[in-house]
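1. My questions are about this predicted structure, shown below with the sequence.
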Amino acid sequence: MRSRNLLPLSIGLIVFYMFFLTGIQLGRLDVLLSRRAQSRDLLNQEFKLLRCKYSGGTSCQTTVAGDYSIDRVVAALQDTTTSTEPTATVKTCRADENRDCTETKKIVFIKTHKTGSTTLASIIERFGYTRNLSFVVPPNRKFGPHILSSTQMFQRKMLKNSPPPLNGGKYYDMLTNHVRYNRREMNAVIPNATYLTIIRHPVKHFESSFAYFVWDRIVTKLEGDIDDPIGAFMENPNKFLKEKFYFWWQAHNGQLFDLGIQPSRVDDEAVVDAKIRALNEEMDMVLISDYFDESLLVMKRQLCWTMDDILYIPNAIRSQQFRRYVSKESEEEILDWNKSDFKLYQHFNRTLWRKIREYGPCFDEDLKIFRERRQQVMEQCIAKGKFDRKDPRETRYVLKPKASELCKNLWRGDVTFTKLLRNKQLNGRILHIPKEQ
């Protein structure tokens, strides 16, 4: 009799437990579907919040989609995107190094100011130097022997006294020294080239330029000693700009100036938008200084180069005394004052992250491998605790005694490579300049 009474109770408990398990699974499914929906919505926004958070933007919105903070959104995005990607192994990722393609050997690099461009120029120069490629280089001179021009757009007549290409060639292979972008004239000297440049977040670019070019001097001249020279400058930047101080053209949308827009037109929205559209079509890649290693990996794949081709030792570390305080208020003022450069930065920062997504599941593993390899060459090449401080603005690493040729090439900067390349090409012949078509 007792067993009969227990039977309905046992069945009830079993049914309840089954419903309980079903509820848990439905709850998990609801969370998964909700999370996937969040991911889809975020991806459709082109990683806008993610890029803003990590690009140093100062005007990012702090909330989105109800009560989701940026940190929660980024965490959800990372969780949902990584969980659906297949796991890439080192073996499958490194197989990419042997894919069927031909390395790019014709490059025009538009070297912008204070963007990490010297390190990138050195990477490209090392690649060309070790392959006996011909470079457009300035003639030998006391001042600026590694600069074609900081203010003029490129003209082929600039090469009148420059060394000719190697082996009697008619055209050059690479251009990496400072000169403003002029596509038609550059094409005449290096036809069918791949075009690269690098840009930087405008706040970081302005602070670096302000310190490196010592713009404190113009503030002191007009305002006296100021505790916050950048803050004083940004209160009335046009007043200082009228003084035409050292490298003044870099103070107001200087990156677009390097890319071909005249100072008088950098605030013309129609001109700026047209320029960005043109650059989007004409530049094969725009690297982002704030994501230097990530940009190099994308460039490596695009140029069909190897991991060793993009290794680098930083050319210099800016001295602490040449760093300037930037308040939150000044950051906003700098972005407003350089809104055209900021528009340029936002466009190509978005482009970079799209290319990173297109890179596929190997990107994180390749980035890890690349940084480990970089650390290895630093340990292999650089003397611990020794620095070169000849230029008070920056500190350079010192090579170990009896450093290998690889270490020497990694350590060499733009100035050194330009001298080596000039001497290599200089054989007394007059350069044949192609006639304008």
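-> Thanks, I have it. Residues are numbered from 1 along each chain as shown.
2. okay, CA-based contacts and neighbour counts for the rest of this
-> OK.
3. quick one: the closest residue to residue 152 other than its chain neighbours from residue 109, how far?
-> With C-alpha to C-alpha, 6 or more residues apart in numbering as the criterion, residue 152 has its nearest non-adjacent residue at 6.0 Å, and that residue is residue 180. Between residue 180 and residue 109 the distance is 10 Å, computed by C-alpha to C-alpha, to the nearest Å.
4. ok, residue 139 touching residue 145?
-> Yes - assessed by C-alpha atoms under 8 Å, residue 139 is found in contact with residue 145 at 6.8 Å.
5. Look at residue 131 and tell me its secondary structure.
-> Taking DSSP: H, G, I helix; E, B strand; the rest coil as the rule, one finds residue 131 in the coil state.
6. Residue 139 and residue 145: which is more packed in?
-> residue 139 (20 against 17; other C-alpha atoms under 10 Å).
7. Check for me that the more buried one belongs to a strand.
-> No - according to three-state DSSP, residue 139 belongs to no strand; its state is coil.
8. Alongside the first one, take a look at this:
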Amino acid sequence: MNWIRKRGIRKRCIWLLTASVFTIPVILQILNSTRSHDLTAGSNTLEPRNHIAYVKVHKAASSTIQNIFLRYGYQRNLTFVLGRSANMYPNVISLTESITKYNIEPRPPNKSFDILCSHVIYNYNAFRAIMPRDTVFLASVREPFEYFISTLHYFRPSYIFNISDPDPISVYLQSPARYEPQKVKYSMTNNRMAFELGFPKELFHSRNLVGVNDYLMKLDREMDMILVVERLEESVVLLRRLLHWQLQDILYLPKNTFKDMRNETKQKLNKNFIIRNDSKEKYMRWAHLDYMLYDFAVQRLDRQIQNQSPDFQDEVRHFKLVRGRLQEFCMQTSRPYRPDTLIIPSSAWNHEFVADSLMCAQMTLIERKFINEVRYRQYGVAVDD
């Protein structure tokens, strides 16, 4: 057993060294890239950018970020790309393929699409075919092991939890390929972030480092920004600058998080759920693509922040303060002593604005209900919830 363990560690070290040989040139190329993503600080004086294509990656703060786009678009009567009304899940276009003429509703008469923010697999050409030329391309990612834990909580994959053992997670991590669905598109734990961001299917089998880095370079050319969950407030402030929006447009309350579930739900989901000290190391060996994607996104975010004006971190601190005040205000909705409005004074980064019960209601509205509201406005069709 010791020999096997040492051999596994040696194999992992060799993989990491090999990965670094291929990844470092890619990072240097990205750092020297001449592509300009318009991340300007003075967004209060520039025309807002209203055409958004957001890749809603599962368990990567995507419901929280989606709510920002739903509120913004709904308030301005913008047109959303929606899945077919017959779909079981209103907030899903497809979990296995990109956009086709068969899985989205047609454009309303005399309108073009403005915002895409429902679940669908990324494909640049498919997105570009239905979105305006000036569309901003966005996505979000999360530290892969944290993603894995969140997926276990939320989806309870049967191919893992049906393993006949008191500790199915550890058994699965010993040999994930043995238990995974045969087709990658049916898995939520086989480098799912990479799958949803459109990585070529052959890379899930070959793990070819040249191919992975080629695709990361492709994403660097296509994506205006990739938000990072572990640095969400920085990411969202950068997003505000990219889109030339107002501070109130990008405020959010966390949605679909495990800690917000009721205690009885948590107890049910935690049944037979054991994470051991070596679980992360084992998962890292399996999630090669997701880890390379995540490292790429973090380094890219760092680069974009470094190119910001000196007041960027001051704006982030201001955003955190305002968001905290808004969250406290909205969480008091049912209390009789809560004031009707919350006035946010002007600052170097925002005009004075007023938060009210409607703003809180839209921030806390369940995404499938929000999508159904959008669907009714666009198509006059109400879908049973």
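-> Received, thanks. Remember, predicted model here, so these are calculated numbers, not experimental data.
9. Looking at structure 2, name the residue matched to the residue nearest to residue 152 of structure 1.
-> Matched to structure 2 by TM-score structural alignment, residue 180 of structure 1 sits across from residue 121.
10. Mind checking what helix or strand follows the helix or strand where residue 188 of structure 1 lies in sequence?
-> Using DSSP states H and E, residue 188 of structure 1 sits within helix 183-189. Past helix 183-189 of structure 1, further along toward the C-terminus, the next helix or strand under DSSP H and E is strand 194-199.
11. how big's the offset between that next one and structure 2?
-> Mean deviation of strand 194-199 of structure 1 from its aligned counterpart in structure 2 after superposition (mean C-alpha distance after the TM-score superposition for structure 1): 0.5 Å.
12. residues in structure 2 matched by that strand, start to end?
-> Taking TM-score structural alignment, strand 194-199 of structure 1 hits residues 136-141 over in structure 2.
13. Which residues does the matching stretch contact?
-> Stretch 136-141 of structure 2 is contacted from outside by 49, 51-57, 60-62, 193, 222-229, 294, 297, using C-alpha atoms under 8 Å, 6 or more residues apart in numbering.
14. mean shift of the helix holding residue 188 of structure 1 relative to structure 2?
-> Mean for helix 183-189 of structure 1 is 1.4 Å (mean C-alpha distance after the TM-score superposition for structure 1).
15. Could you pull out the strands in the stretch 251-400 of structure 1 for me?
-> Taking DSSP state E, counting those that start in this stretch, the strands of the stretch 251-400 of structure 1 run over residues 285-288, 317-318, 382-388, 394-399.
16. Turn these into a markdown table, columns for distance to residue 205 of structure 1.
-> Conversion of the strands of the stretch 251-400 of structure 1 to a markdown table gives the following (distance: least, C-alpha to C-alpha, whole Å):
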| stretch | distance to residue 205 of structure 1 |
| --- | --- |
| strand 285-288 | 12 |
| strand 317-318 | 13 |
| strand 382-388 | 24 |
| strand 394-399 | 16 |
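17. Buried deepest among those, which one?
-> Highest mean neighbour count among the strands of the stretch 251-400 of structure 1 (mean count of other C-alpha atoms under 10 Å): strand 285-288, with a mean of 24.
18. name the helices or strands packed onto that strand?
-> For strand 285-288 of structure 1, the elements it packs on are strand 194-199, helix 292-303, helix 339-359, judged by 3 or more C-alpha pairs under 8 Å, 6 or more residues apart in numbering; DSSP states H and E.
19. Done for today, thanks.
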